[in-house]
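Visitor: task: produce atomic coordinates for the following.
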Amino acid sequence: MAERVRRIAGVADVERVEPPDSSALLQLVARGDEQAFEKLYGIVSAPVFGLVRRIVRDPAQSEEVTQEVMLELWRTAARYAPERGSAMTWVMTLAHRRAVDRVRSAQSATDREDKAFRRETTRPFDEVAELVNTRLEHEQVRRCLASLTDLQRESVELAYYRGLTYREVSELLDTPLGTIKTRLRDGLIRMRDCLGVTR
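Guide: Reported below is the predicted structural model:
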C-alpha cells in the first residue's frame, strides 16, 4: 500500500492509497481502455525490463524486447485468465518467453552466419585431384632419384626410405662415415635442384 501526503490547512496528512489492481487493469486493457493500459504500463514496465535484461543482457536489445512485450500485452490482454494466476505472473511469463525467443533468434543468426562463412572459406576436398597430385609428386621424386649416381641413390634410399642412421648406412656399405655424409649431402642437393625446391 502506497502513501500520499495531503496538505490540509498547512498540516501534513498521510493518506493511504491502494495501488491499482493489475488484474482489473488487464481486464480493462482487454476492452481497449488506453488509460488502464497507461497505468498498467507504469506498474509492469520496470519489472519486465529487469527480467528481460537478465536474460538478453544487451541494454538496447532489452529495451526493444520490453517494448515488444508491452505491445503484445496490449494486443493479447483478452487472453489473460484471472483464475489461472496473477496478472503480474502472466505478464512476466510473456516477458520471459519474448526474451528467450530473442536470445534463441540471435544465436540462430550467429550460427547461420558461422555456417555460411565456413562454407565459403572451406574449399571442397577433391579426392581425385589430391590422388593425382600425390602420384605426380611420387613420379617426380622417382625421376629425380634416378638422376643421382648409383652411390648417392643407394645412400639416400637406405637413409631416407629404410630409415637407417648415417652410421648404419656406413656400416652396411662398408664405407667411411664421412664419405656417406658427403654422398648424402650431394645427393640431397641434386634432389632439391631436380624437384625445384627453393631454400
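
Visitor: from here on, just use CA atoms for contacts and neighbour counts.
Guide: OK.

Visitor: now for Arg53, how many residues are close by?
Guide: Arg53 is flanked by 19 other residues according to other Cα atoms under 10 Å.

Visitor: I misspoke; the intended subject was Arg16.
Guide: Using other Cα under 10 Å: Arg16 sits among 11 other residues.

Visitor: one more to put side by side:
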Amino acid sequence: MAERVRRITGVEGVPAREPEPGELLQRVARGDEKAFERLYDIVSAPVFGLVRRVVRDPAQSEEVTQEVMLELWRTAARYAPEKGSAMTWVMTLAHRRAVDRVRSAQSATDREDKAYRRETTRPFDEVAEQVSTRLEHEQVRRCLASLTDLQRESVELAYYRGMTYREVSELLDTPLGTVKTRLRDGLIRMRDCLGVGR
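Guide: Below you'll find the model as predicted:
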C-alpha cells in the first residue's frame, strides 16, 4: 500500500499525474518493466471484458487476455500515437485475438465434424453393403433355380414383373387356382431355401 501511495504521490505529498497508456506503451517499448506493470493494471480489465464478450468461455477469455498482454509487451514499439489512442490500439489487438480464438475453435470443431462424418461413411461400408446385396441376390437366384420350371415361371411373372395372379393365369393359359398353388408352393420353397422365419 505504501508503494502505491508513493507511486501516486509526487514530491512533498502533491499527487503525481498518472501516466497515460500511450506514455506507458512508449516506455514499455524501451523495455521498462515497471511501466508494463502499470499498463497491465490499467488495460487488463477492459481487455478481459472485451475478450469475454467475444469468446464467451471464461477460461479461454483469461488465456486470450494473457496473450494480448504478452503481445503488448512484445509489440509496444508498433504503437503509433498519430494513428489513434493507446486504448484504441490495445482494444483492437484484443478484439483481433478474441476473434482469432473463436475462428480457431470453430475450425477445430468443423475439422472434428468432418473427420467424424468421414469415419462414419467410409467407402468400405459401401463396399460391404454392395457385397452383402450381391450375396443376397446370388442366394435368391440359387433358390429360384431350386424351384420347378412351372413354379419359377409363376414366381418371376408375379414378383419380378409385377403381374397379378389373374394376369399370370391368362399369360400361361393356366387355371387361376393352379397358378395360386404354384405360387404358394414356390414361395414356401423359396422361404425355406432362404432361411426366412427360421
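
Visitor: superposing both, give me the TM-score.
Guide: Scored against TM-score structural alignment, normalised by the length of structure 2, the superposed chains reach a TM-score of 0.75; 183 aligned residues with a Cα RMSD of 3.0 Å.

Visitor: test my guess that Leu40 of structure 1 contacts Leu26.
Guide: Yes - between Leu40 of structure 1 and Leu26 a contact is recorded at 7.2 Å, counting by Cα atoms under 8 Å.

Visitor: which of the two has more residues huddled nearby?
Guide: Shown here are Leu40 of structure 1 and Leu26; by other Cα under 10 Å, Leu26 has more neighbours (28 against 25).

Visitor: three-state assignment of Arg123 of structure 1?
Guide: Secondary structure, DSSP: H, G, I helix; E, B strand; the rest coil: Arg123 of structure 1 is coil.

Visitor: could you check how far it is from Val103 of structure 1?
Guide: 31 Å (Cα to Cα, to the nearest Å).

Visitor: the two: which has the busier surroundings?
Guide: The neighbour comparison of Arg123 of structure 1 against Val103 (other Cα under 10 Å) goes to Val103, with 15 against 8.

Visitor: mean distance, stretch 136-144 of structure 1 to its aligned residues in structure 2?
Guide: In the superposition against structure 2, stretch 136-144 of structure 1 averages 3.2 Å from its aligned positions (mean Cα distance after the TM-score superposition for structure 1).

Visitor: mind listing what's buried along that stretch?
Guide: 141, 144 (16 or more other Cα atoms under 10 Å).

Visitor: and stretch 42-50 of structure 1, by the same measure?
Guide: Buried-residue list, stretch 42-50 of structure 1, by 16+ other Cα under 10 Å: 43-45, 47-49.

Visitor: those residues in helices, which ones?
Guide: Residues of the buried residues of stretch 42-50 of structure 1 located in helices (DSSP state H): 43-45, 47-49.

Visitor: mind putting the residues you listed into JSON lines with distance to Gly178 of structure 1?
Guide: Shown next, in JSON lines, are these (distance: Cα to Cα, whole Å):
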{"residue": "Ile43", "distance to Gly178 of structure 1": "93"}
{"residue": "Val44", "distance to Gly178 of structure 1": "90"}
{"residue": "Ser45", "distance to Gly178 of structure 1": "88"}
{"residue": "Pro47", "distance to Gly178 of structure 1": "85"}
{"residue": "Val48", "distance to Gly178 of structure 1": "84"}
{"residue": "Phe49", "distance to Gly178 of structure 1": "82"}
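
Visitor: what's the most distant pair in those residues?
Guide: Ile43 and Phe49 (11.5 Å; Cα to Cα).

Visitor: pull up the overlap in contacts between these two.
Guide: Counting by Cα atoms under 8 Å, 6 or more residues apart in numbering, no residue touches both Ile43 of structure 1 and Phe49.

Visitor: show me where structure 2 has its helices.
Guide: 2-8, 21-29, 33-55, 58-75, 86-120, 123-145, 149-155, 165-172, 176-194.

Visitor: so which of the ones you listed is nearest Pro15 of structure 2?
Guide: helix 2-8 (5.8 Å).

Visitor: what do we get in structure 1 for Glu63 of structure 2?
Guide: Per TM-score structural alignment, the equivalent position to Glu63 of structure 2 in structure 1 is Glu64.

Visitor: in a markdown table, list the helices of structure 2 along with distance to Pro15 of structure 2.
Guide: Converted to a markdown table, the helices of structure 2 look like this (distance: least, Cα to Cα, whole Å):
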| stretch | distance to Pro15 of structure 2 |
| --- | --- |
| helix 2-8 | 6 |
| helix 21-29 | 18 |
| helix 33-55 | 16 |
| helix 58-75 | 28 |
| helix 86-120 | 23 |
| helix 123-145 | 75 |
| helix 149-155 | 105 |
| helix 165-172 | 108 |
| helix 176-194 | 98 |
